[in-house]
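K.L.:
here is the input, now give the coordinates:
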Amino acid sequence: MLAKGFPRIREREILRVAGELGGSDAALAATAARHEVLKWAATQIGTALTADASQLEAFELFRGGRTCIAAGLVDEQRTLWALRVDRPDANVAARTWTTEVTLGYAAGNGRALFSLRLLVGSPEDELLIEPAVPAVVRQLAAACGLLQSGAPMASAPWTVVSEQDAEALVDQLLAPSRNITYLVCTVPEGETAPLINAPLLAKVMLGLARVVIVPAAYTWLLTRELGKSLSVYNGAVRAYLPGFSLDANPMAHRLYLVNWKPGEDRARAASTALRWMAANESIRRLELGSDVLAFSDVRQASLDHERERLRQTGGADKDQLAAAQAQIAALKDDLRRAADTQQWLSDEHKAAEERAQTIEQQLHGAHYRIQHLTDLIRTRGDEPDLDEQLPTTWAEFADWCDQVLSGRVALEASARREVRSAQFEDPQTAARCLLWLAGEYRDSRINGGNGDLRKAIDDGVHNDRCGADSFDYTGSNGRVTVEWHIKNGGNTRDPHRCLRIYYYWDEASQMVMVVSMPAHRRSGAT
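P.N.:
Predicted coordinates:
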C-alpha cells in the first residue's frame, strides 16, 4: 500500500522491435551483438562493464539509481542472452526508462535473432513524449546489421526517383507478407522535400516503420493504382499498416494532413502522432513469447536451468539454496512488474472503451444530422442528390460512394474489391441504383418500413428478393443474411450486360450495406 502523498508509479510498454542479426554464423553474430549491447549499456549506467561478450555471463550492477542486469542460458536447443537497463529520465522526476534486449539462436537453425522492449515507469496520467527506438537499435544496425523479412533495416528514408520505384512501392504496400508499417511522406507541388522531417522520422522509427518519400511527380501513380481514397499526395503522410489491400478500409490506414493551416506547427504534431501510431502498432503486432522475448522469461529460464543443473550434479545444499533464493527474488520482481503492466492494460482498456463510446455517439449524431439536412432539402421542394455528378468509370466508383453516399450507403470490403475489376458497361446506371438505396429505400426503412420494395428503379432495372440466391455473409457487422438485390432484366449472366447489387439493411448504423456488385453472384442455385 502506498503512503499518503506518494504517487502510484505505473509501468507502461512503449514499443517492441524484432529482427534478425546479419551474418550467416549465428554464434559469431550473437557474440558481436552482445559486445555492442554491453558498450551501449555502459553509456546508460555511466560506468564500464567488465562482462565478457563471448560468455553468457549473468550479472547485476547498481549505480546511482541505475541498474543493469543480464542473464544467459545454453541448452541443447538454444542459446539465449538478455539484458535489462533501468535509468531515470533526465528531465522528469519519478520517470524511469527500462530497455530490454534479447539475443538468441537455435542450434543449427538459421540466423541469430534480436528483440527489444522499451518501457517507462511514471506517475503521469498522460505521457507527453515522442516515442523513439533506443540508440542500441541503430548501433546494432550499423555494426552488425539488422534484418526484417530478409531486408536490412534502413535508418534513412527511401526516396522514390522514378515510375519504376513508384510501382515497386505499390507492390510492396500490397504484399501480403509485409510485416512492417510503411510511412509514405509526399512532397507538395513546388517543394523539394516533405513538410515533415522524414530523415528524423526514419532514424527514430528504425525497426518500427519504413519511411518513404514520394515527390509530387510520382504521387499520381499511387492514386491510379490504389484509388483516391487509399492514396496520398499534396504533402500528406499516410501510414500503410501490414495487411493493406485494395479493398482496405481507408480509416484503418490513416492519412495525416501536414499542411492544414499556414503558420501552425502541424508537421511536428503529425510527426508525434506517427511515432505513437508506429509504436502502438509494434505492441499490437509483435507477440510476447514468440516474436519478442521478455527479459523476465530469459532470466527465469536461466535460473530454472541452473537449479536443475545443481540438482543433477549433486551441488552443495548452500549452492542450491542460493539458487532458489535468487529465483524467488527474481519472481518477486517479475510479479511486481506484471502487476504494473496489468494495471496499465486495465487503464488503457477503460480509456479505449470511453473513446469508442464517444466516437459511436458522434457517429449517431452525424447520421442524425445527415437525415435532418436531407429532410430539410426536401421540404424546400428539392431532391438532395438531383445534381450529383455520376461516376463514368469503375476506377472512381468507390471514391464516389464514399464522398456522395457517406452515412447512407457503404460498400463492404467484398464489393470494393469487385468494383475495381468490374466489367459491367454502365457504371452510371449502377450509381443511380445506389442513389435510390440512399434515398427512397433508406427513407422507407427509417420510417418503419420492412424493406419489401419490389419496384422498378430505372429503365429495365428493379429491386427484388434474391429468392434461391439468398446467402449468408460475414462482414463489418457480423454475420447477416442477404435477401435482396437490384437486378436488370434480360436473363443474361454476361458480366458486361448483367447488373446485380446485393445488399442488406443495418439497423444499428441506419445504413444500406452493399455486399456484392455489379456482377451476378454465383450460388448453389446458379
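
K.L.:
make it CA atoms for all contacts and neighbour counts henceforth
P.N.:
OK.

K.L.:
helices of the stretch 351-500 of the chain, residue ranges please.
P.N.:
397-404, 413-420, 427-436, 442-446 (DSSP state H, counting those that start in this stretch).

K.L.:
now for the longest one, which elements pack on it?
P.N.:
Think helix 427-436. Packed against helix 427-436, as judged by 3 or more CA pairs under 8 Å, 6 or more residues apart in numbering; DSSP states H and E, are the following elements: strand 455-458.

K.L.:
okay, the helices of the stretch 351-500 of the chain in TSV with distance to residue 220 and mean neighbour count next?
P.N.:
Shown next, in TSV, are the helices of the stretch 351-500 of the chain (distance: least, CA to CA, whole Å; neighbours: other CA atoms under 10 Å):
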stretch	distance to residue 220	mean neighbour count
helix 397-404	15	17
helix 413-420	17	19
helix 427-436	23	20
helix 442-446	36	17
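
K.L.:
please provide the structure for the following sequence as well, for comparison with the first:
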Amino acid sequence: MASSGSISIDANQEERLLAIKGSVISYITQKLGHLPTDIISADQYESLDGALSIETLKIDSGSIWAIRFSEPDDQTPGRSWSVEISVGKFNGEILVGFRLNCFSRNYDFDFNNSVPRILRSLVNNFSCSDYGYKLSQKPITIQSNSDSEFLYKLINNGKRWRNIVVVSCDDNFDSLVNYTGLAYKLSGAAHVAAITPSASFHLSSLIGKELSVFDRAVRLYRPNFSEEDQLTRHPLILRRQIDKVPIIIRRKFEEAIQRDCFRMSIERDGLAKVVPSFVDIRLAASKARLTALDRHRSSNDDLLTAEIEARKAAESQSESAMSMAIQEEELRKEVESERDNYRAQLYSMRNRAEVLEHRLSMAGEQVETGTRPTTYDDVSPWVEENFSGKLVLHPRAKKALKNAAYEDVGVVCETLSLLANEYRKVCLGEMRKEEFDGIISNKHLDMSGSISEERAREFGEEYFISWRGKKIFLHGHIEKGKSRDERYCLRVYFLWEPEDSLIVVGWLPSHLTNRLT
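P.N.:
Down below sits the predicted model:
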C-alpha cells in the first residue's frame, strides 16, 4: 500500500522535521534493535545486513530524507516486509510519503491488510492532511445536514485518491460492522465515516438514492466519483448480507473492504511522482552527487565511487520495478479470475431466471411483478425489479427521469418492456427483426439509429456514455411523436452490450440535441 500527506508546522520547521524523523527512528529501533546514536542526522546510511537504509536528496526547492527498513514475516517463511518513509521539506511545507511492500518467494500475497503503527502515529500525532482534509485514525461521524454536505464534498473531491468507507448506523451509532476498527486499521489509507439515518436521508437528496447508503448498509466510494458512475463501481454491502450472519462472515466483509482500500492506494494516478520509492530517491541522489563531483572537478577516485553508487542504485531500481511488476501481474490475474467467476455465476442465474419466465409465460402467468409505475419516480426501481440482467438504466438516464416532461409514463414503461424482452430477443437471434417491427408499429413506435457517430461528436458527450471504463456511442433510438414539445415527444436512446447480453438505456424520454433542435 502507499500513502502521502502534508504535515502542519506549528513551530519551527526544522524542529518539526526533527520530531518526525525522531518518531520514525524510534519506531524502527523497536523493530530492529540498537541503532547508531547519530543516525538521525545521517544523510546516508546502510546497515551491514541491508535491513536499514537512509538516503537524502537535495534539490533547489528543498530536500527529501528517505528511510527504508525490512524484516522477515514471523508467520510465513520466505516472506518479508519493507517499509519506506520519505519526508520532504519544500518551501515551508513538510510532505510525507509512505510505502509498504510485501516480498514473497512464492508470490502468495494473502495477508492482513492493516497499516503499520508508524503510519498511524504520523497521522495521529502530527496533524497529517491531504487535499484539504485532515486524516485520522478515528471515524468521521455524520449526523447533521452540514455533516452530510461535508461528506458529499469529500466524495466529489477530484483530488481524492483514497476510498471512503461509509457505514450506515442507527441513531445511537450502532452498526453491523466495526467502523472504529476499520478506521484504525486503515488510518492514512482510507476515510471511514459512520452516518445516522437522518444524515443518510439528506445525503440521498444530494447524491441520489441509488448512490447513497442507508438501512445499516456499508458503501465504498472510490476515487474519481461521478454521479453517472455505474452503481457497481462504488460497492454496496446490504444489510441482509451482514445482519444475522456468523461473526466470521462479517469479518470477511471487513477484510474485503480493507483489501479494496489498499488496492486503491497503489492504483492512484502519478503514484511514482507523489510517493517516490526509496530506490528512485537513491538513484536521483546518486546522480546528483556524481554531477556535483564532475562540476567541481573532483578526483578520479571520488568520481569512480560516485559512478559505482549510481550504477548500483540503477540496478536496485530495476530489480524493484521487476518485483512490483510481478506482484501487479499476480494481482491482475487474481482480479480477472474473480471477475470471470462472478460473471459465470451471473450468467447461470440469468439463464435459470429466463427459463422460469418462459415457463410462466407458456402457462399464461404474468411475468412482470407489481403494477406499472404512474410517476417517473417509480420507473427506476420498477426496471430493476423486472428487467435485471436484461435492461439497465444508465445513471444519466436515471437523472433524466427526474426532470421528465413526457405526459404518458405508461408508454415509457411499455417501451422499456419491449426493449428488455422482444428487442433483446432480436439481438440474441431468438426473434426476427421484421416481427419486432410489426409489434412496435402496432403501438405507434418507430426504431432507428440515433444519428451517425461522426455527427454525434458535434454535440460533445450527449450521445456517449461511460460504460465499463469506456466511452460508448448510443447507437439505438426508439421514438413516438414528432412534436418538439417534450410533453408529446418520446425518445429513448440505448445500446446493445453483447458481452453481457444487456440493453443499456443512456437517455430518455426527451430528444437529444441534433441539427434540427
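
K.L.:
residues near residue 365 of structure 1, how many?
P.N.:
12 (other CA atoms under 10 Å).

K.L.:
return the residue of structure 2 aligned against it.
P.N.:
Under the alignment defined by TM-score structural alignment, residue 365 of structure 1 corresponds to residue 348 in structure 2.

K.L.:
ok so, going back, so which of the helices of the stretch 351-500 of structure 1 gets nearest residue 199 of structure 1?
P.N.:
helix 397-404 (32.1 Å; CA to CA).

K.L.:
elements contacting that closest one?
P.N.:
Under the contact criterion of 3+ CA pairs under 8 Å, 6+ apart, helix 397-404 of structure 1 touches strand 409-411, helix 413-420.

K.L.:
Serialize these to a markdown table and add fields for distance to residue 52 of structure 1.
P.N.:
Formatted as a markdown table, those follow (distance: least, CA to CA, whole Å):
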| stretch | distance to residue 52 of structure 1 |
| --- | --- |
| strand 409-411 | 61 |
| helix 413-420 | 55 |
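
K.L.:
residue 326 of structure 1: which of those is closest?
P.N.:
helix 413-420 (54.4 Å).

K.L.:
with structure 2 overlaid, report how far that closest one is off on average.
P.N.:
Comparing helix 413-420 of structure 1 with its match in structure 2 after superposition yields a mean distance of 2.8 Å (mean CA distance after the TM-score superposition for structure 1).

K.L.:
so how far is that helix from its chain's centroid?
P.N.:
22 Å (CA atoms, centre = their mean, to the nearest Å).

K.L.:
what is the orientation angle of it with helix 427-436?
P.N.:
Counting by axes from the mean of the first three to the mean of the last three CA atoms, to 10 degrees, helix 413-420 of structure 1 lies at 150 degrees to helix 427-436.

K.L.:
elements contacting helix 413-420 of structure 1?
P.N.:
In terms of contacts (3+ CA pairs under 8 Å, 6+ apart), helix 413-420 of structure 1 is packed against helix 397-404, strand 511-516.

K.L.:
please repeat the previous calculation with a cut-off of 7 Å.
P.N.:
Judged by 3 or more CA pairs under 7 Å, 6 or more residues apart in numbering; DSSP states H and E, the packing partners of helix 413-420 of structure 1 are strand 511-516.

K.L.:
how far does the strand it packs on sit from the chain's center?
P.N.:
That offset, for strand 511-516 of structure 1, works out to 26 Å (CA atoms, centre = their mean).

K.L.:
map residue 130 of structure 1 onto structure 2.
P.N.:
Aligned partner of residue 130 of structure 1 by TM-score structural alignment: residue 112.

K.L.:
ok so, going back, would JSON lines of the helices of the stretch 351-500 of structure 1 with distance to residue 511 of structure 1 be doable?
P.N.:
Below are the helices of the stretch 351-500 of structure 1 laid out as JSON lines (distance: least, CA to CA, whole Å):
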{"stretch": "helix 397-404", "distance to residue 511 of structure 1": "13"}
{"stretch": "helix 413-420", "distance to residue 511 of structure 1": "15"}
{"stretch": "helix 427-436", "distance to residue 511 of structure 1": "12"}
{"stretch": "helix 442-446", "distance to residue 511 of structure 1": "7"}
